[in-house]
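K.L.:
Here is a sequence together with a model predicted from it:
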Amino acid sequence: MSGHYRATGINLKRQPLGEADLLVTIFTRERGIIRAVAKGAKKARSKLGGRMDLFVVNDLLLYQGRSLDVIEQGETLHSFNHLSRDLGRLGTAQYWAEGILAEGVSGQAHPELFDLFLEHLGRIEGCAPELISGQLVHGLYRLLDVSGVAPGVATCTVSGRVLHSEAAGFSITLGGLVAAEYQKEGQAVLPLTQEQVMALQWLPQPNLPPDVLQAGVWISLERCLRRYLEFYLQRSVRSAALLEVCLG
């Protein structure tokens, strides 16, 4: 079938297109981000309707058009139903999705990033409410890490000295932690306590234990990493404002 291809994708964004169609932005494992039309998806009896909801994972058959691809078939693999029932969980997923969209992995396969995003969607769907903020920051850091742009949290970015869970500063422009003795007057450095530094140094780990996830530092560290992300992307993270209200 010339012009046809299959892809596994996670719906990141959807918007109306005419009276009956939807324009869906999808993060696929095989082709990165694509924008495709789901014809008739707004109709009550459409087989594609529910499959085009946010963060639904589908096995898709698409036709490659001149400007936009067209979704011809979709088989749902996972729907993450619990995300839409809780604003904190949904906001976290949208936060991660906004970062992926801003990085612009259009037409470029990034299976490691896709698998990691899928993994963290599952974690945020199933975790206890008090762990959401910790999972948010952990997922954000790991998504930055697999994209090759995570800030340094193990050593001082100025000297290279290993930081042993000590109070330090965080420099957005230098890209990570700065030891106290290398912080200069007038330098744009965010001061971090020992507890905050210890929490940051857990982030490269694939899993965080519950006692670490329950630490009371994650809201402040989210703001820290958000400023870093916004500096890297050169744009604000719009979903963060609502999420901040949801997570208190």
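P.N.:
Arrived safely, thanks for sending. Numbering: from 1, shown residues only.

K.L.:
contacts and neighbour counts: CA atoms only from here.
P.N.:
OK.

K.L.:
how about the helices in this protein?
P.N.:
Along the chain, counting by DSSP state H, helices occupy 87-103, 111-126, 132-146, 194-202, 210-213, 218-233, 239-247.

K.L.:
Compare those and give me the one nearest R6.
P.N.:
Evaluated over these, closeness to R6 peaks at helix 111-126, with 14.7 Å, by CA to CA.

K.L.:
For that closest one, list every residue counted as buried.
P.N.:
Within helix 111-126, the residues that count as buried by 16 or more other CA atoms under 10 Å are L113, F114, L116, F117, L118, H120, L121, R123, I124, E125.

K.L.:
Second structure for comparison follows:
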Amino acid sequence: MPLYREQGVVLRTQKLGEADRIVTLLTSRRGVLRAVAKGVRRTSSKFGARLEPFMVADIQCYEGRTLDTITQAVTLGSYGPAITADYDRYRAGSVMVETAERLAEGGPSPELFALLIGALRTLAAGKIPPDLVRDGYLLRAMAAAGWTPGFEDCVRCGAPGPHAAVAVQLGGVVCANCRPAGSPRLDPTSIELLRALLQGDWESAVASGERERGQAAGIAAAYTQWHLERGLRSFSVPRS
């Protein structure tokens, strides 16, 4: 059976039989890959810990009729322990990997693959609040998938900003004339935070207040789920 190597981020795992797992990974060249890791639930397993959620690994697989089988795994990014040890990081990371899996349904994307690894690395480092890392990832991932939100000029008519209303179904901020009924109005500083998150300006993002972060988080979640056309289960994980 043909052997191949891949680099992948472990998105989730599920038990299979007494000692095996099915591992779902986002890979650099194949998109989403589901493969069996045999014996990884045994204490004697040599690479079980390398195939836990949020880990980045170089894997060797052989092709099977239904599922491929992982035969080797070498750790490239050990982000899992730091993320799972902190509940808020775990909540944020869960949203990120679920979003990545949904976006990868359209096929492999090196940009989305690299973006997820960078976000998990930042999340594991613990220097930036987890909610900001999550929301920055969501906005930038949607942009990489072709749905770049606009937080400057009106996304409908192009009227110069600043504008306070956000219409996620239209793609960003809208002027008073274009604002659909029920569209939320945000504080100017919340719009600034959304721009900072989209641009990866962590210095400005970290300087924001709780009100701005709450408003920005609501827009990031709504915008992501609107374009994915279904909700994300991980958003329902309760806060600590």
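P.N.:
It's in. Only a predicted model underlies this, so the values are computations on that prediction, with no experimental measurement involved.

K.L.:
circling back to that earlier point, what two of the buried residues of helix 111-126 of the first structure are the furthest from one another?
P.N.:
Across these, the longest distance by CA to CA is 18.3 Å; it joins L113 and E125.

K.L.:
thinking again about what came up before, could I get the buried residues of helix 111-126 of the first structure as JSON lines with distance to T92 of the first structure?
P.N.:
Output for the buried residues of helix 111-126 of the first structure, formatted as JSON lines (distance: CA to CA, whole Å):
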{"residue": "L113", "distance to T92 of the first structure": "16"}
{"residue": "F114", "distance to T92 of the first structure": "16"}
{"residue": "L116", "distance to T92 of the first structure": "14"}
{"residue": "F117", "distance to T92 of the first structure": "12"}
{"residue": "L118", "distance to T92 of the first structure": "13"}
{"residue": "H120", "distance to T92 of the first structure": "10"}
{"residue": "L121", "distance to T92 of the first structure": "9"}
{"residue": "R123", "distance to T92 of the first structure": "11"}
{"residue": "I124", "distance to T92 of the first structure": "8"}
{"residue": "E125", "distance to T92 of the first structure": "10"}
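
K.L.:
What's the separation between the most centrally placed residue in the second structure and R34 of the second structure?
P.N.:
By CA atoms, centre = their mean, the second structure has its centre lying nearest to M96, at 2.4 Å. For M96 of the second structure, the distance to R34 of the second structure equals 18 Å [CA to CA, to the nearest Å].

K.L.:
before we move on, the earlier item: the residue nearest to the centre of the second structure and G118 touch, don't they?
P.N.:
No. Assessed by CA atoms under 8 Å, M96 of the second structure is found out of contact with G118, at 11.4 Å.

K.L.:
before we move on, back to that, contacting residues for the residue nearest to the centre of the second structure?
P.N.:
With contact set as CA atoms under 8 Å, 6 or more residues apart in numbering, M96 of the second structure has these partners: L116, R134, Y137, L138.

K.L.:
R91 of the second structure contacts V237, doesn't it?
P.N.:
Yes. With contacts counted by CA under 8 Å, R91 of the second structure reaches V237, the gap being 6.7 Å.

K.L.:
Those two: who's more crowded?
P.N.:
Set side by side, R91 of the second structure and V237 show more neighbours around R91, with 22 against 12, by other CA atoms under 10 Å.

K.L.:
residue in the first structure matching G158 of the second structure?
P.N.:
Matched to the first structure by TM-score structural alignment, G158 of the second structure sits across from G160.

K.L.:
Near its match, how many other residues are there?
P.N.:
Residues contacting G160 of the first structure under the criterion other CA under 10 Å number 13.

K.L.:
likewise K46 of the second structure?
P.N.:
Using other CA under 10 Å, K46 of the second structure has 12 neighbouring residues.

K.L.:
which residue packs closest to it, ignoring adjacent ones?
P.N.:
Distances taken as CA to CA, 6 or more residues apart in numbering put V40 closest to K46 of the second structure, at 7.6 Å, once the chain neighbours are dropped.

K.L.:
Then L22 of the first structure?
P.N.:
Nearest one to L22 of the first structure, counting by CA to CA, 6+ apart, is P16 at 4.7 Å.

K.L.:
What distance do you get for the one you found to L225 of the first structure?
P.N.:
Taken as CA to CA, the span from P16 of the first structure to L225 of the first structure is 33 Å.

K.L.:
cool, E244 of the first structure as well?
P.N.:
Taking CA to CA, one finds E244 of the first structure at 13 Å from L225 of the first structure.

K.L.:
Those two: which has the busier surroundings?
P.N.:
Using other CA under 10 Å, the more surrounded residue of E244 of the first structure and L225 is L225, with 21 against 16.

K.L.:
What is the mean deviation of the longest strand along the second structure from its aligned residues in the first structure?
P.N.:
Secondary structure of the second structure per DSSP state E: the longest strand is strand 3-16. By mean CA distance after the TM-score superposition for the first structure, the fitted strand 3-16 of the second structure averages 0.5 Å away from its aligned residues in the first structure.

K.L.:
List the contacts of that strand.
P.N.:
21-29, 51-63, 97-98, 101, 117.

K.L.:
If we use 6 Å, what do you get?
P.N.:
The contact list for strand 3-16 of the second structure (CA atoms under 6 Å, 6 or more residues apart in numbering) reads 21-27, 53-62, 97.

K.L.:
cool, and stretch 119-134 of the second structure?
P.N.:
Contacts for stretch 119-134 of the second structure (CA under 6 Å, 6+ apart): Y79, A82, I83, R89, A92.

K.L.:
ok, now which ones touch L90 of the first structure?
P.N.:
By CA under 6 Å, 6+ apart, the residues touching L90 of the first structure are L83, S84.
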